[in-house]
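Asker: Predicted model and sequence below, questions to follow.
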Amino acid sequence: MRVRLLSLFIALALFPLAAAAQDAPAQADEAAQDAAPAADDDPDALDAGAAKVPLEEIRRYVTVFNAIRQAYVDPVDDHKLMSAAVRGLLFDLDPHSAYMEKADAEQFDEQTRGSYDGVGVELQQMPDGTLRVVAPLDDSPAERAGLRSGDRIIAIDGKLLRAGQSDSSAPLRGKAGSKVVVKVVRGEAGEPFDLTLVRDTIRATSVRSKLLEPGFGYVRISSFQASTAADFAKQVDALQKDAPLRGLVLDLRSNPGGLLVGAVQIADELLDKGGIVSTRGRESIGNSRFDATPGDRLHGAPVVALVDAGSASAAEVLAGALHDNKRARVVGSRTFGKGSVQTLLPLDNGDSIKLTTARYYTPSGHSIQALGIEPDVVLHPDGAQRRPAPISEAELPGHLAAEPGAMEGDNAGEVLPGRKPIDAALLELKKMAGVAVDAPKPAAAKAQ
């Protein structure tokens, strides 16, 4: 399947605008003079030009910038001041738009390739600087130490996280074998506690597989990286080397997402036709649609997609595509609801900005943003008396709102760890495959 490089196209379209904007403060006075109307200027043309360049706001920025340079109690480096201003432009947009220094952008790129030094956890930086755990990677230092989806990291190595930091998670990265201590809050009113993590070289194996029973396969996808789709195809073929599968459990629990292209390609492996996902943004270049091509690697065998509150972004795209095409039944809990597209725009100094440029839509036209994917069969954590702090995009301060008319409400799902959700998914898969399933036997009555 030929997949268009949407992010690259958007970056190429928007980068000239970003580059031009960098010179705006220095040119404010010149721009103001250029915009001054001559006696015979067209007023409508002037209004149109003013709408493109907010000269009054730029003048205000230059005034504040110069006031800080001249009168702040201590000298402030121009580069540091300008970097802070650029971060401020992105700070209040949404939780996923951010300024990334060169090292952070390189780390971001390394994670998509699946190899980097750190603790192996997908995090969301909150406006107050603390870090919300979206999901720890499978068998990572974070998972082994006991970090869970929904936990909030408030301090690293004794230093409280605060608002305004460009990347609060930077101290978690470091040489493999070194230790880092995080202070964690669990639940709405939980007491802070410390966890010690030993950094490691994270070589995330994003796809694992096995046979649950003869004829019924299981594939776990922990994230979407550059090689995920190819690994998925190989492992599905290996599962049915001796005989075609009668059904497949696709485990997407606590999968924080990753590269969209991986989710699109895996959906194409399981679909013979139909839409997969579409994106819509303000710029027409951000509007795109991905469709399946003929060929189903499972030859129509039923699929159950297992999801939970930690399933986000590309994982939701895949679950939504299979569900809307009636190719899979979704089992588990409502997903995270991260339905926005981020584009990485490089700057001339080596830094980058990560900017939200579009929303994802499932084939039926459903927007994932702040709503998530609602399962066909709802599961709950084993033995849970009440739901902990809600884990969803809709709970993030400043999140991109759901589309008009959609009710966000209290739609947060739950995290579903352990083996029991897999057993429940297998039971559902057998029903879909027409296999007789024994009803649970009632407990024997006690002897009188």
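Answerer: Looks like it arrived, so ask away. Quantities reported herein were computed from a predicted structural model and do not represent experimental measurements.

Asker: For the rest of this, base every contact and every neighbour count on C-alpha atoms.
Answerer: Will do.

Asker: name the element the residue lying closest to residue 318 once chain neighbours are set aside belongs to?
Answerer: In space, and not counting its chain neighbours, residue 318 is closest to residue 263: 5.4 Å by C-alpha to C-alpha, 6 or more residues apart in numbering. If you go by DSSP states H and E, residue 263 is part of helix 260-270.

Asker: which secondary structure elements does that helix contact?
Answerer: In terms of contacts (3 or more C-alpha pairs under 8 Å, 6 or more residues apart in numbering; DSSP states H and E), helix 260-270 is packed against helix 228-239, strand 275-280, helix 314-324.

Asker: Just name the most buried of the ones you listed.
Answerer: Comparing those by mean neighbour count (mean count of other C-alpha atoms under 10 Å), helix 314-324 ranks first with a mean of 27.

Asker: Off-centre distance for it?
Answerer: Mean C-alpha position of helix 314-324 versus that of the full chain (C-alpha atoms, centre = their mean, to the nearest Å) differs by 14 Å.

Asker: hmm, who's touching that helix?
Answerer: Residues from elsewhere that reach helix 314-324, judged by C-alpha atoms under 8 Å, 6 or more residues apart in numbering: 223-224, 252, 255-260, 262-264, 266-267, 270-271, 275-277, 305, 328-330, 335, 337-339, 360-364, 368, 372-373.

Asker: 7 Å instead?
Answerer: Helix 314-324 is contacted by residues 252, 255, 257-260, 263-264, 267, 276-277, 305, 328-330, 335, 362-364, 373 when judged by C-alpha atoms under 7 Å, 6 or more residues apart in numbering.

Asker: adding another structure so you can compare the two:
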Amino acid sequence: MLHRPRLTTLALCLGLLSSPALVQATPEHAEHAPLPLDDLRTFAEVMDRIKAAYVEPVSDKTLLENAIKGMLSNLDPHSAYLEPEAFRDLQESTSGEFGGLGIEVGTEDGFLKVVSPIDDTPASTAGIQPGDLILKIDGQPTKGLSLMEAVDKMRGKAGSKIELTLIRDGGKPFEVKLTRAVIKVRSVKSQLLDGGYGYLRITQFQVNSGEEVGKALNKLRKDNGKKLSGLVLDLRNNPGGVLQAAVEVTDHFLKEGLIVYTEGRIANSELRFNADPADASEGVPLVVLINGGSASASEIVAGALQDHKRAVLMGTDSFGKGSVQTVLPLNNDRALKLTTALYFTPNGRSIQAQGITPDIEVARAKVTREQDEVGIKEADLQGHLGNGNGGADKPSKAKPAESRLQDDDYQLSQALNLLKGLNITRGN
């Protein structure tokens, strides 16, 4: 069994799988459990001692809120007590517009760690990568700060400056200067690659991501003028999002069968989602790219397509978050974000703390292109013979080809090569 470093994740962007609605939930038989009177007396005694003896005055409200935070923080890394500002941030992030740096962060061994930057945000533009450790925020060490305190320091007014001190892969610390912005995330991007192959990237799963994927597939087919030769679905560094969106996206690639199911203690945590007969992708060959920044909802999509043998998964192991959080509103604009279920792939696999292993492992690599040593070809020579079968001459290229998306992305280029190979072997 694989054991991964424990990460505590909170959103400067949404990266945690949330249930599709805000609900009230009560575990079965909870009302029959007797109150732990001895423990409650101890709690009251501790509270009284703190109020009487602590070096500075402290209010009942502060003590009680800290007690609530303690209860949630010691359950699992993704359960949390959301004060009004954090609750609003969570709601805003599912709509695709929020303030911040566009970076999903967590904690590991007391250090602030980057889970994944979101495309087209200050964090991704500055070159911040998954796995980077944030040592300082504006010169202040992050060691010892709670996750909430660190997140608060990175938030701020759009246009204001911030400096992060990072360390990558055990190297030397380096500084990155960023400008805070209102993050408007376009969760779905697409473009046509050469040879009639499509590229579809989902940066995170928002409420409307399923609909946007459907539109993108239609546009790709229209731009190509016919059925696509194949498709690359890019889920790298996608930190997750809304459960229903993950189901809708997967449904675009399947005609039947189970997509995902969840199991928990409360009644509405027992859910099963199945595909409908429509297939917006028209069954074209599919390669899904994943990596260590692919979490939660991304793993639902990848796991379902892998179990149904609908796609070849390529890249590196995914993050390994297989739990579902339900947001339970409280009074005074507060809420609990509580882990209420685990999700399972169609074949019954739990991704929790293990992640998804790709069918073909391809690590991230830098692509460098060397110049062809031969500057001219036979067709360049004056007086050369023509092709005996009437074929056109193929002289050397006068200009280098325009840069393509796959030219600077080794994993994408490998995915495209695999699709081309599949088409050749199938005789397409």
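Answerer: Good, I have the coordinates. None of the values given here were measured: they were computed from a predicted structure.

Asker: And the TM-score between these chains?
Answerer: Overlay of the two chains. TM-score (TM-score structural alignment, normalised by the length of structure 2): 0.81; 369 aligned residues with a C-alpha RMSD of 2.5 Å.

Asker: mind checking what residue 329 of structure 2 lines up with in structure 1?
Answerer: Using TM-score structural alignment as the criterion, residue 329 of structure 2 maps onto residue 346 of structure 1.

Asker: Oh, that last question was meant for residue 96 of structure 2, not what I typed.
Answerer: Correspondence of residue 96 of structure 2 to structure 1, assessed by TM-score structural alignment: residue 114.

Asker: ok, back up a step: so which bit of structure 2 is the helix holding residue 263 of structure 1 matched to?
Answerer: Aligned by TM-score structural alignment, helix 260-270 of structure 1 falls on residues 243-253 of structure 2.

Asker: Would you mind giving me the PyMOL syntax to select the buried ones in the contacts of helix 314-324 of structure 1?
Answerer: Per 16 or more other C-alpha atoms under 10 Å, the buried members of the contacts of helix 314-324 of structure 1 correspond to this PyMOL selection:
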select buried, resi 252+255+257+258+259+260+263+264+267+276+277+305+328+329+330+335+362+363+373
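
Asker: Next up, the contacts around the residue nearest to residue 318 of structure 1.
Answerer: Residues near residue 263 of structure 1 by C-alpha under 7 Å, 6+ apart: 224, 314-315, 317-318.

Asker: I'd say residue 297 of structure 1 and residue 270 touch.
Answerer: Yes. With contact defined as C-alpha atoms under 7 Å, residue 297 of structure 1 reaches residue 270; the gap is 5.8 Å.

Asker: Looking at the two, which is more packed in?
Answerer: Set residue 297 of structure 1 next to residue 270 and count neighbours by other C-alpha atoms under 10 Å: residue 270 wins out with 25 against 17.

Asker: gap between the residue lying closest to that one once chain neighbours are set aside and residue 81 of structure 1?
Answerer: Nearest residue to residue 270 of structure 1, sequence neighbours excluded (C-alpha to C-alpha, 6+ apart): residue 296, at 4.8 Å. With the distance defined as C-alpha to C-alpha, to the nearest Å, residue 296 of structure 1 ends up 55 Å from residue 81 of structure 1.

Asker: picking up where we left off before, aligned to the residue nearest to residue 270 of structure 1, what sits in structure 2?
Answerer: Residue pairing (TM-score structural alignment): residue 296 of structure 1 is matched to residue 279 of structure 2.

Asker: for its match, helix, strand, or coil?
Answerer: Using DSSP: H, G, I helix; E, B strand; the rest coil, the three-state assignment for residue 279 of structure 2 comes out as coil.

Asker: Helices of the stretch 1-150 of structure 1, residue ranges please.
Answerer: 6-22, 28-35, 43-52, 55-71, 78-91, 102-113, 141-145 (DSSP state H, counting those that start in this stretch).

Asker: Would you reformat those as a markdown table and include mean neighbour count and distance to residue 234 of structure 1?
Answerer: Listed next are those as a markdown table, based on neighbours: other C-alpha atoms under 10 Å; distance: least, C-alpha to C-alpha, whole Å:
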| stretch | mean neighbour count | distance to residue 234 of structure 1 |
| --- | --- | --- |
| helix 6-22 | 15 | 26 |
| helix 28-35 | 14 | 57 |
| helix 43-52 | 11 | 51 |
| helix 55-71 | 14 | 55 |
| helix 78-91 | 14 | 41 |
| helix 102-113 | 16 | 18 |
| helix 141-145 | 19 | 27 |
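
Asker: Can you find the partner of residue 127 of structure 2 in structure 1?
Answerer: Under the alignment (TM-score structural alignment), residue 127 of structure 2 pairs with residue 146 of structure 1.

Asker: Could you check how far its match is from residue 140 of structure 1?
Answerer: Between residue 146 of structure 1 and residue 140 of structure 1 the computed distance is 10 Å (C-alpha to C-alpha).

Asker: do residue 126 of structure 1 as well
Answerer: For residue 126 of structure 1, the distance to residue 140 of structure 1 equals 23 Å [C-alpha to C-alpha].

Asker: Show me which of these two is the more surrounded one.
Answerer: Taking neighbours as other C-alpha under 10 Å, residue 126 of structure 1 and residue 140 compare with residue 140 leading, 23 against 18.

Asker: Correct me if wrong: that one contacts residue 118.
Answerer: No. Using C-alpha under 7 Å, residue 140 of structure 1 makes no contact with residue 118, being 9.1 Å away.

Asker: Secondary structure element holding residue 313 of structure 2?
Answerer: Assigned by DSSP H and E, residue 313 of structure 2 belongs to strand 312-315.

Asker: What helices and strands are in contact with the next helix or strand along the chain from that strand?
Answerer: Along the chain past strand 312-315 of structure 2, the next helix or strand (assigned with DSSP H and E) turns out to be strand 323-329. Packing partners of strand 323-329 of structure 2 (3 or more C-alpha pairs under 7 Å, 6 or more residues apart in numbering; DSSP states H and E): strand 335-344.

Asker: Following superposition onto structure 1, what is the mean distance for the strand it packs on?
Answerer: Compared with structure 1 after fitting, strand 335-344 of structure 2 deviates on average by 1.2 Å (mean C-alpha distance after the TM-score superposition for structure 1).

Asker: and the next element down the chain from that strand?
Answerer: Using DSSP H and E, the next helix or strand after strand 335-344 of structure 2 towards the C-terminus is strand 360-361.
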